[in-house]
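*Asks:* what follows is a predicted protein model with its sequence.
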Amino acid sequence: MQRSTATEDLTSVEWRDTNWLERVGGFQNQHMVLEYFAMSPFWDRQSNNQILAMQTQYNDLKQSNEITMEALRKMTGIEFAVTHEQPPVWVIQKRYRRGPAPDDVNPIATYYIMGANVYQSPTIYSVIANRLLTSLFHVNSAFKETQSVMDFNPSKGYSWKTSKEKTDKGK
């Protein structure tokens, strides 16, 4: 059975649980970062991380981050991993693992924790589309402004209105 690798667009969502951070004393390691992230709406309850956590919640495997990472590498499917760590910023990647090699993964989405806040990073497509849309809006505004100061006479062709002509037509 193939799981869906689509990710809901939650780029407008900001999530935090300052009580949890105060209770545990902040982030001491990547395991705590993922534990905090698992409480957020961005977490996939069908991920390999969640399955492994459920299978190992009552044994010693839960305590060793290296053993957990090794077990995740042996699984295929959706997983979460901390890909960048520079406190107070952590970058978490949701990815599809195809095999045990480190490069046998396809990124699906990227999230980041800044301080106590968790966010979903926008895709490069959405960033470029937004920038393109903004630039086209400004180009359109420039054309409208140019059109408002332009005059056409069939015998003379196009000409620019003077400031006096603009004020006379405005009355």
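*Replies:* Here it is on my side, so go on.
*Asks:* CA atoms for contacts and neighbours, from now on please.
*Replies:* Fine.
*Asks:* contacts only, for Gln50.
*Replies:* Asp44 (CA atoms under 8 Å, 6 or more residues apart in numbering).
*Asks:* what's the helix or strand for it?
*Replies:* helix 48-56 (DSSP states H and E).
*Asks:* so which bits of that helix are buried?
*Replies:* Residues 48-50, 52 are the ones in helix 48-56 that count as buried (16 or more other CA atoms under 10 Å).
*Asks:* pasting the second one now:
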Amino acid sequence: MASVDLRDNLLGISWVDSGWVPILNPTNVLEYFSERSNPFYDRTCNNEVVKMQRLTLDHLNQMVGVEYILLHAQEPILYIIRKQQRQSPTQVVPLADYYIIAGVVYQAPDLGSVINSRVLSAVHGIQSAFDEAMSFCRYHPSKGYWWHFKDQEEKERVKPKSKRKEEPSSLFQRQRVDTLLLDLRNKFPPTFYQPKPGEKPVPDNLLYMHKIARLAIYPVQCL
């Protein structure tokens, strides 16, 4: 006999008595369901009273209270038993349904439990997807937000590193260098060599310094 985990919520457990499975049929399935080890069976029901008094199940219609009936049978594999509250011989209120598949008893979930389970599963899936998406999100003050996926990281590892191209200098950089060189020229006045007839005097040390500085900062434009 299977061990039973007794909990308030019976939707997560099942029960079976393997000794009954080969002989189950519509005439004895209620007797099988009324086994004392079955956690789904309420021993205060009218079925138990009829059983103790050795009456037939037809007497259930004349009683008031909780009772169990065989609602559907599909031999030899499926039986459905209903728990209901009888208020009169013609009026009953369904309380729960139990289905027996190959001798294993389960409680059928109600509509509220089904909706609650579906909603929890959907919320869990959305939360997991959101957490996984956030793990690929990156931020930097100068770049802003971007996505960084694992496959991109693997491609970057496999991809051979190429030589970094030298970027051309900007107009601001060129103007700044010229300004610094002009300040340097004012602080350290250049010396002039004796020009030939018809030539303008050219500062030899300043010309050399200016070329060296421009070549060091933006060599592309100076070539």
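*Replies:* Arrived safely, thanks for sending. Please read all numbers here as calculations on a predicted model, not as lab measurements.
*Asks:* before we move on, the earlier item: can you name the next helix or strand after the helix holding Gln50 of structure 1?
*Replies:* Counting by DSSP H and E, the next helix or strand C-terminal to helix 48-56 of structure 1 is helix 65-73.
*Asks:* okay, and the residue positioned nearest the centre of structure 2 sits in which element?
*Replies:* By CA atoms, centre = their mean, structure 2 has its centre lying nearest to Ser128, at 1.9 Å. Assigned by DSSP H and E, Ser128 of structure 2 belongs to helix 111-135.
*Asks:* Leu30 of structure 2 now?
*Replies:* Using DSSP H and E, Leu30 of structure 2 sits in helix 29-33.
*Asks:* and Pro107 of structure 1, by the same measure?
*Replies:* Pro107 of structure 1 belongs to strand 105-114 when assigned by DSSP H and E.
*Asks:* am I right that Tyr208 of structure 2 sits in a helix?
*Replies:* Yes. Under DSSP: H, G, I helix; E, B strand; the rest coil, Tyr208 of structure 2 sits within a helix.
*Asks:* circling back: trace the residue nearest to the centre of structure 2 over to structure 1, please.
*Replies:* Using TM-score structural alignment, the equivalent of Ser128 of structure 2 in structure 1 is Ser141.
*Asks:* the strand holding Pro107 of structure 1 maps to which residues in structure 2?
*Replies:* By TM-score structural alignment, strand 105-114 of structure 1 lines up with residues 92-101 in structure 2.
*Asks:* and the matching stretch, how far from structure 1 on average?
*Replies:* Following superposition, stretch 92-101 of structure 2 is found to deviate from structure 1 by 1.4 Å on average (mean CA distance after the TM-score superposition for structure 1).
*Asks:* residues contacting that stretch, please?
*Replies:* Residues from elsewhere that reach stretch 92-101 of structure 2 (CA under 8 Å, 6+ apart): 77-87, 105-108, 110.
*Asks:* looking at the residues you listed, which are in strands?
*Replies:* Using DSSP state E, 78-87, 105-107 are the members of the contacts of stretch 92-101 of structure 2 that sit in strands.
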